[in-house]
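Asker: make a model of this:
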Amino acid sequence: MSGPVAVLDACALVPIRLATTLLWLAEAGLFRPLWSDQILDEVERNLPKLGVDPDRARRRVQNMRDAFGVETLVDGFEALIDEMACDPKDRHVLAVAVHEQADALVTFNLKDFPDQAASPHAVEILHPDVFLLRLLQQRPADVIAALAASVQDLRRPPETLNDWLAGLTPVVPMFANLAADALGEPPEAVSDVPALVQTDDQAAIASFGEPGDWTNPAQVVFGWYYGLLNDVDLAKWLTYDPAAWGDYARAREHLEGRSPASRVIHAVDAPDRIAFMRFVTEVAATAQVFQTYVTEATFITLIRRDDGTWRVWGLGPALLPAEKILGK
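Answerer: So this is what the prediction gives:
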């Protein structure tokens, strides 16, 4: 199966762990990367700003050139630069994508590539987290296998795949956490429609563990969600900082038409302190969700307190790194 063609902006190649992850997946054939001399020159200029020795930065960029060769290095796009309608300093990047008819341009600088500049050329502008999530959603077993094989070669220092993914959370927390969640048994590729199975209410409740066990994050979510709909005092009691939630009206509105999935995701960078659960769109009156990778989802974030019980900390479409949740 051939993967997408993606231009990697310099900002996606400067964070070393992220760049290495992208290049590992490219080497495994999960996507075809593209860049230009101008993009690589920018990488080389910016690596020393992160404390990388200039000679080491030069070697790193040269190794990228050598490893991926002329098929990845784009030229002949210069005549298109002035035609691009994005931020002037980034026109050369979009011109590379347009010249090569790339599927995506991977960048942190989303605001510099407005939709009106990219969509006429059928180039999708993607944050690295979203791009990696797409690969994980489409080919989960291949992504996990490629990362696992590459991490095994690390020697200075050696790392487990969990260690590697934990180190990715500051830049791509969604991918890092969902990839770690897939380490046990990576599922097959999934459709965009959640796979649901009918079940009775008692079986659905049982899937969350022993009712009232607040040391179980799934049971806390179930209780909190019940309280949100029926007993706001219970929801407040199961919330880490109730004052921040007001009257909980926005939470109810946000979760309308959604139900909690049955799987707890423990944060790869703080598994004993932080957990997540996904809420997905309901398609049946009583149903349990088995689909693992749904990008169109809402996540509940939970924090484990010193007494061993869990509380709901946040609600939203993203997973955050532990350092932001714990305030470290």
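Asker: okay, CA-based contacts and neighbour counts for the rest of this
Answerer: Noted.
Asker: determine the longest helix present in the chain.
Answerer: In the chain, with assignment by DSSP state H, the single longest helix is helix 54-72.
Asker: next, the buried residues of it.
Answerer: Ala57, Arg58, Arg60, Val61, Arg65, Phe68, Thr72 (16 or more other CA atoms under 10 Å).
Asker: again with stretch 251-262
Answerer: Neighbour counts over stretch 251-262 (16+ other CA under 10 Å) mark Ala251, Leu255, Arg258, Ser259, Pro260, Ala261, Ser262 as buried.
Asker: show me what the longest helix of the chain packs onto, helices and strands only.
Answerer: Under the contact criterion of 3 or more CA pairs under 8 Å, 6 or more residues apart in numbering; DSSP states H and E, helix 54-72 touches strand 32-34, helix 37-46.
Asker: next one: the helix or strand hosting Ala235 to chain centre, how far?
Answerer: Assigned by DSSP states H and E, Ala235 falls within helix 232-237. Mean C-alpha position of helix 232-237 versus that of the full chain (CA atoms, centre = their mean, to the nearest Å) differs by 30 Å.
Asker: same question for stretch 121-132.
Answerer: For stretch 121-132 - counting by CA atoms, centre = their mean - the centre lies 12 Å from the chain centre.
Asker: show me the contact partners of that stretch.
Answerer: 12, 97-98, 101-110, 113, 115, 118, 171-175 (CA atoms under 8 Å, 6 or more residues apart in numbering).
Asker: about what we covered before: please convert the buried residues of stretch 251-262 to TSV, extending it with distance to Leu25 and secondary structure.
Answerer: Formatted as TSV, the buried residues of stretch 251-262 follow (distance: CA to CA, whole Å; DSSP: H, G, I helix; E, B strand; the rest coil):
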residue	distance to Leu25	secondary structure
Ala251	37	helix
Leu255	35	coil
Arg258	33	strand
Ser259	33	strand
Pro260	31	strand
Ala261	29	strand
Ser262	30	strand
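Asker: another for comparison:
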Amino acid sequence: MPCCGSLTRAPIGLCGRRTSWPRLGEPWSTASTSAPNGLTTAFAFGYNDLIAAMNNHDKDRHVLAAAVRERAEVIVTTNLKHFPDDALKPYQIKALHPDDFLLDQLDLYEEATKAVILGMVDAYIDPPFTPHSLLDALGEQVPHFAAKARRLFPSGSPFGLGVLLPFDQ
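Answerer: Take a look at the predicted model:
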């Protein structure tokens, strides 16, 4: 089942930790924090010495330390309270909710974001998705992004990977 984590990874790289995102329609509390199934601090090395110097919530200091070590600009998280501005400002890092991050991606990289959505639609057979049904499902986690992304897919238009392939016309 697809999730908004697939979208947050696609247009640009980011540094953050949500080791697995919940399946569509499931609450965020179902996400795992132990299985390496997404962007994790496992991709950052040499940050352990920085953890003690971080001033954010103690359970997420490793996330900020990894972001600092990797010179990240953004931490994408639903847990914004663990990343207050005063803890991030010295490192010129921002914390964004996935909805806000994806809205930024849509504004900055509209075609790439559209291609990722179409790729997700084409990747899922059971259950099958259309762009609109995928955005309906994503709307539970990232409602503002899902609403704004709908304009990329006018009703009645054919969509899928075949639209992107010139020999398939």
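Asker: from the contacts of stretch 121-132 of structure 1, which land in helices?
Answerer: If you go by DSSP H, the contacts of stretch 121-132 of structure 1 have Ala12, Ala97, Val98, Asp115, Ala118, Pro173, Met174, Phe175 in helices.
Asker: residue contacts, the fifth one?
Answerer: Same thing as Ala118 of structure 1. Cys86, Leu94, Glu124, Ile125.
Asker: counterpart of it over in structure 2?
Answerer: Under the alignment by TM-score structural alignment, Ala118 of structure 1 pairs with Leu88 in structure 2.
Asker: how much space between that match and Val63 of structure 2?
Answerer: Distance, Leu88 of structure 2 to Val63 of structure 2, using CA to CA, to the nearest Å: 11 Å.
Asker: ok so, going back, of the helices and strands packed on helix 54-72 of structure 1, which stretch is the most buried?
Answerer: Most buried of these by mean neighbour count (mean count of other CA atoms under 10 Å) is strand 32-34; its value is a mean of 23.
Asker: what range in structure 2 matches it?
Answerer: Using TM-score structural alignment, strand 32-34 of structure 1 corresponds to residues 13-15 of structure 2.
Asker: show me what counts as buried in the helix holding Ala235 of structure 1.
Answerer: Of the residues in helix 232-237 of structure 1, Val232, Ala235, Lys236 count as buried by neighbour count, 16+ other CA under 10 Å.
Asker: the second one maps to what in structure 2?
Answerer: Under the alignment defined by TM-score structural alignment, Ala235 of structure 1 is left unpaired in structure 2.
Asker: surely Ala235 of structure 1 meets Phe222?
Answerer: No - Ala235 of structure 1 is beyond contact range of Phe222, at 10.0 Å (criterion: CA atoms under 8 Å).
Asker: what segments of structure 1 are strands?
Answerer: For structure 1, the strands defined by DSSP state E cover 5-8, 32-34, 104-106, 124-126, 196-198, 258-266, 274-281, 287-289, 298-304, 310-316.
Asker: what about stretch 29-41 of structure 2, distance to the chain center?
Answerer: Distance, centroid of stretch 29-41 of structure 2 to centroid of chain: 13 Å (CA atoms, centre = their mean).
Asker: which residues in structure 1 does the longest helix that structure 2 contains match up with?
Answerer: Ranked by number of residues, the top helix in structure 2 under DSSP H is helix 110-123. The alignment of helix 110-123 of structure 2 onto structure 1 (TM-score structural alignment) spans residues 140-153.
Asker: give me the buried positions along the matching stretch.
Answerer: By 16+ other CA under 10 Å, the buried positions in stretch 140-153 of structure 1 come out as Pro140, Ala141, Asp142, Val143, Ile144, Ala146, Leu147, Ala148, Val151.
Asker: and which of those residues is nearest Leu80 of structure 1?
Answerer: Nearest to Leu80 of structure 1 among those, counting by CA to CA, is Val143 at 34.1 Å.
Asker: residues in contact with the closest residue to the closest one other than its chain neighbours?
Answerer: Sequence neighbours aside, Leu136 is the residue nearest to Val143 of structure 1 in space, at 6.0 Å (criterion: CA to CA, 6 or more residues apart in numbering). Counting by CA under 8 Å, 6+ apart, Leu136 of structure 1 touches Val143, Phe175, Ala179.
Asker: what's the second one aligned with over in structure 2?
Answerer: So the one you mean is Phe175 of structure 1. Using TM-score structural alignment, Phe175 of structure 1 lines up with Phe145 in structure 2.
Asker: ok, its match - contacts?
Answerer: Asp99, Asp100, Leu102, Leu103, Leu106, Gly139.
Asker: the first one maps to what in structure 1?
Answerer: Pointing back at Asp99 of structure 2 there. Under TM-score structural alignment, Asp99 of structure 2 pairs with Asp129 in structure 1.
Asker: quick one: its match and Phe77 of structure 1, what's the gap?
Answerer: 27 Å.
Asker: between the two, which one's more packed in?
Answerer: Neighbour comparison, Asp129 of structure 1 and Phe77: the larger count goes to Asp129, with 20 against 17 (by other CA atoms under 10 Å).
Asker: could you report the separation of Ile117 of structure 2 from Gly5 of structure 2?
Answerer: Separation of Ile117 of structure 2 from Gly5 of structure 2 (CA to CA): 12 Å.
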